[in-house]
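A.B. asks: Could you work out the structure for the sequence below:
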Amino acid sequence: MSEETGFNQKLKYSNDKLAKKIRRNVGKAIDDYNMIEDGDVVMAAISGGKDSFAMLDILLSLKKSAPIHFDVIAVNLDQKQPGFPEHVLPNYLESKNIPYYIIDKDTYSVVKAKIDEGKTTCGLCSRLRRGSLYSFAESIGATKIALGHHMDDMVETTFLNMFYGAKLKSMPPKLLSDDKRNIVIRPMAYCREKDIVRFAELNEYPIIPCNLCGSQENLQRQNIKAMLTDWDKKTPGRIENLFKSFQNISPSQMADKQLFDFDTLTIDRSAPKKEYKFNSEEISSTNIDDSLVIQIANI
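C.D. replies: Purely as a prediction, here's the structure:
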């Protein structure tokens, strides 16, 4: 076997291993949160970025082997950004024989008119896009809306809300819309961005950059991303642990009075006392005599 052949075999093995890892993580997230059920019509929101391309690929792969039947429809919202290559997504989706819709809505003009130059456009852009997708999902009978957010996105969003919004909230893997008319799922919730980057490069997706917000410098999210990237380099596994903490919340150990009733906490010493660890303490000094201790205990 030649050196080149050996290298190609190792590369293929590495690529296959990565694809299986991402597929396994997506499958586990779908199973853990019951994201997709028999008969579902999943509307995969495709932005033209690496995350949504990868999500669409994996969903279509799982559709072939899943023990249930579900359909996947790709939907792109053309927000009329200047220079947006309108032909790229239709050409790609048709070449793969993937059912799709391209819907047009000039949210770009709305955002530019309402947001001052230099200010972050992401919030308004996201709300306008979400409303359009919700409405269209219902019109085509989609029962789930799949978004390409991954683990890094969810951790970043948590810190964004903490640092800049004074709220402890994130992007949930599965979400019922406020009007209860749509369910949003994030099948990539267990996937790391660095794996998706490699996966997208291997698959040579025709990535379309976002000229509206992607080109903005010094956004709050970019600052958070830089912080988390540094953490990840210094302490591998920290991002995964942060995400796992979202799945392991103890309301009584936080401070939200809406989630836990702190007002009515009461002592109950009616049951036999259990032995505490390290309870063999000895009093070395006090100015309270035994009679006062007995008096307090009998109150």
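
A.B. asks: C-alpha only now, for contacts and for neighbours.
C.D. replies: Fine.

A.B. asks: Ser170 reaches Asp152, doesn't it?
C.D. replies: No. In this structure, Ser170 is not within contact of Asp152 by CA atoms under 8 Å, at 11.1 Å.

A.B. asks: okay, the two: which has more neighbours?
C.D. replies: Remark: of Ser170 and Asp152, Asp152 carries more neighbours, 22 against 18, as counted by other CA atoms under 10 Å.

A.B. asks: which SSE is that one in?
C.D. replies: In this assignment (DSSP states H and E), Asp152 forms part of helix 151-165.

A.B. asks: packing partners for that helix?
C.D. replies: Contact here means 3 or more CA pairs under 8 Å, 6 or more residues apart in numbering; DSSP states H and E; on that basis helix 151-165 packs against helix 220-234, helix 238-246.

A.B. asks: dump the residue contacts of the residue lying closest to Ala19 once chain neighbours are set aside.
C.D. replies: In this structure, Ala19 finds its nearest non-sequential neighbour in Phe199, 7.0 Å apart by CA to CA, 6 or more residues apart in numbering. Shown in contact with Phe199 (CA atoms under 8 Å, 6 or more residues apart in numbering): Asn15, Leu18, Ala19, Ala54.

A.B. asks: Sequence B follows; please return its structure for comparison with A:
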Amino acid sequence: MRELSRKEKTEFNKLQKRLRRNVGNAIVDYNMIEDGDRVMVCLSGGKDSYGMLDVLMNLQQSAPVKFELVAVNLDQKQPGFPEEVLPAYLEQLGIPYYILEKDTYSIVREVVPEGKTTCGLCSRLRRGSLYGFAQDIGANKIALGHHRDDIVETLFLNMFFQGSLKAMPPKLLSDDGKNVVIRPLAYCKEKDLAAYADYKAFPIIPCNLCGSQENLQRQQVKQMLSDWERQYPGRTETIFGAIRNVAPSQLADRELFDFASLRAEVDSDLHLPGIRVVNL
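C.D. replies: The predicted model follows:
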């Protein structure tokens, strides 16, 4: 952690408490971590996953339940990836960890045409590798570093480009029913995590595969939300609140609400005074 001035220490303490409170509340609200859990914390080398691991390690010391943390990084064999950074950092922390090596980079480059977005295929390959590895090491929970802004951005991405009303749930059962995915940062703002990473001087590893791509749909949505936030502060928080306050009867999904069976209740004994029926 870098040297802080007196004022910076005060601000850092407030920020750290806020992040820990937000993560703790999310864990409780969605029952993310239970007694005896073995949680696989997925580390990408980015600010969000570093922050997630840091906060979870702190909560582990004070939580009313006992749980294990295991850090896992997926080395996707991207050219120039600094393989020594994460092991050195994790050794310093003293946390159990694994580096899983899978050359998904070559697969993505071979399958995705030049100039096309690689994020979709890359994330699917990464997710599949991590899901399988969690079972190999006996982890019953998989912690991902998606924060509140990621969740809101995904909501708009699905609405604008997929025609579906869905985001990233704080807790998810995988399609095969074998893994429970949790997002402890669901209540955390991206700007808070960025500031925390700066204070803590995490050894950030940039993504050379997707991070350098321009005009990504997610970047466009992020810019849109950023513009809204500047014009109407608090809008992102309000949108996230909407995700937690869904009224199926006010939408149009026939699977979520039985519109076909809706009938008005009519009282057959009702007589309206002063009305006379005239036959013409």
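
A.B. asks: TM-score for this pair?
C.D. replies: TM-score for the superposed chains, counting by TM-score structural alignment, normalised by the length of structure 2: 0.95, backed by 273 aligned residues with a CA RMSD of 1.7 Å.

A.B. asks: related to what we said a few turns ago, neighbour count, secondary structure and distance to Ile249 of structure 1 added to the contacts of Phe199 of structure 1, as JSON lines?
C.D. replies: Below are these laid out as JSON lines (neighbours: other CA atoms under 10 Å; DSSP: H, G, I helix; E, B strand; the rest coil; distance: CA to CA, whole Å):
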{"residue": "Asn15", "neighbour count": "16", "secondary structure": "helix", "distance to Ile249 of structure 1": "36"}
{"residue": "Leu18", "neighbour count": "17", "secondary structure": "helix", "distance to Ile249 of structure 1": "30"}
{"residue": "Ala19", "neighbour count": "19", "secondary structure": "helix", "distance to Ile249 of structure 1": "31"}
{"residue": "Ala54", "neighbour count": "22", "secondary structure": "helix", "distance to Ile249 of structure 1": "30"}
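
A.B. asks: Now render the helices and strands packed on helix 151-165 of structure 1 as JSON lines, adding distance to Glu193 of structure 1 and mean neighbour count.
C.D. replies: As requested, these are exported to JSON lines (distance: least, CA to CA, whole Å; neighbours: other CA atoms under 10 Å):
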{"stretch": "helix 220-234", "distance to Glu193 of structure 1": "11", "mean neighbour count": "14"}
{"stretch": "helix 238-246", "distance to Glu193 of structure 1": "11", "mean neighbour count": "15"}
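
A.B. asks: could I get the ones you listed as TSV with distance to Ser109 of structure 1?
C.D. replies: Shown next, in TSV, are these (distance: least, CA to CA, whole Å):
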stretch	distance to Ser109 of structure 1
helix 220-234	23
helix 238-246	36
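
A.B. asks: sorry, back to before: looking for the alignment partner of the residue nearest to Ala19 of structure 1 in structure 2.
C.D. replies: Using TM-score structural alignment to pair residues, one finds that Phe199 of structure 1 aligns to Tyr196 in structure 2.

A.B. asks: again with Asn34 of structure 1
C.D. replies: Taking TM-score structural alignment, the alignment pairs Asn34 of structure 1 with Asn31 from structure 2.

A.B. asks: show me where the stretch 101-250 of structure 2 has helices.
C.D. replies: Secondary structure of the stretch 101-250 of structure 2 (DSSP state H, counting those that start in this stretch): helices at 104-111, 119-136, 148-157, 190-200, 217-231, 235-243.

A.B. asks: Kindly name the residues of structure 1 that line up with the fifth one.
C.D. replies: Against structure 1, the aligned range for helix 217-231 of structure 2 is residues 220-234 (TM-score structural alignment).

A.B. asks: Determine the longest strand present in structure 2.
C.D. replies: Taking DSSP state E as the criterion, structure 2 has its longest strand at strand 68-75.

A.B. asks: Run the chain-centre distance for that strand.
C.D. replies: Its chain's average C-alpha position is 17 Å from that of strand 68-75 of structure 2, according to CA atoms, centre = their mean, to the nearest Å.

A.B. asks: And for stretch 266-280 of structure 2?
C.D. replies: Distance of stretch 266-280 of structure 2 from the chain centroid (CA atoms, centre = their mean) equals 59 Å.

A.B. asks: for stretch 78-89 of structure 2, same thing?
C.D. replies: 24 Å.

A.B. asks: Show me the residue at the heart of structure 1, geometrically.
C.D. replies: Centrality entry for structure 1: nearest residue to the mean C-alpha point is Met154, 3.8 Å, by CA atoms, centre = their mean.

A.B. asks: burial count for the match of Asn34 of structure 1?
C.D. replies: By the criterion of other CA under 10 Å, Asn31 of structure 2 has 12 neighbours.

A.B. asks: Same question for the one 10 residues further on.
C.D. replies: Val41 of structure 2 has 25 neighbours, counted by other CA under 10 Å.

A.B. asks: what does Ala71 of structure 2 give?
C.D. replies: 19.

A.B. asks: Also Arg109 of structure 2?
C.D. replies: Number of residues near Arg109 of structure 2 (other CA under 10 Å) recorded here: 13.

A.B. asks: Same check on Thr158 of structure 1?
C.D. replies: For Thr158 of structure 1, using other CA under 10 Å, the count is 21.

A.B. asks: what does the one 10 residues further on give?
C.D. replies: Residues contacting Leu168 of structure 1 under the criterion other CA under 10 Å number 13.

A.B. asks: any idea how far it is from Met162 of structure 1?
C.D. replies: 6 Å (CA to CA, to the nearest Å).

A.B. asks: for Asp153 of structure 1, same thing?
C.D. replies: Per CA to CA, Asp153 of structure 1 is found 14 Å from Met162 of structure 1.
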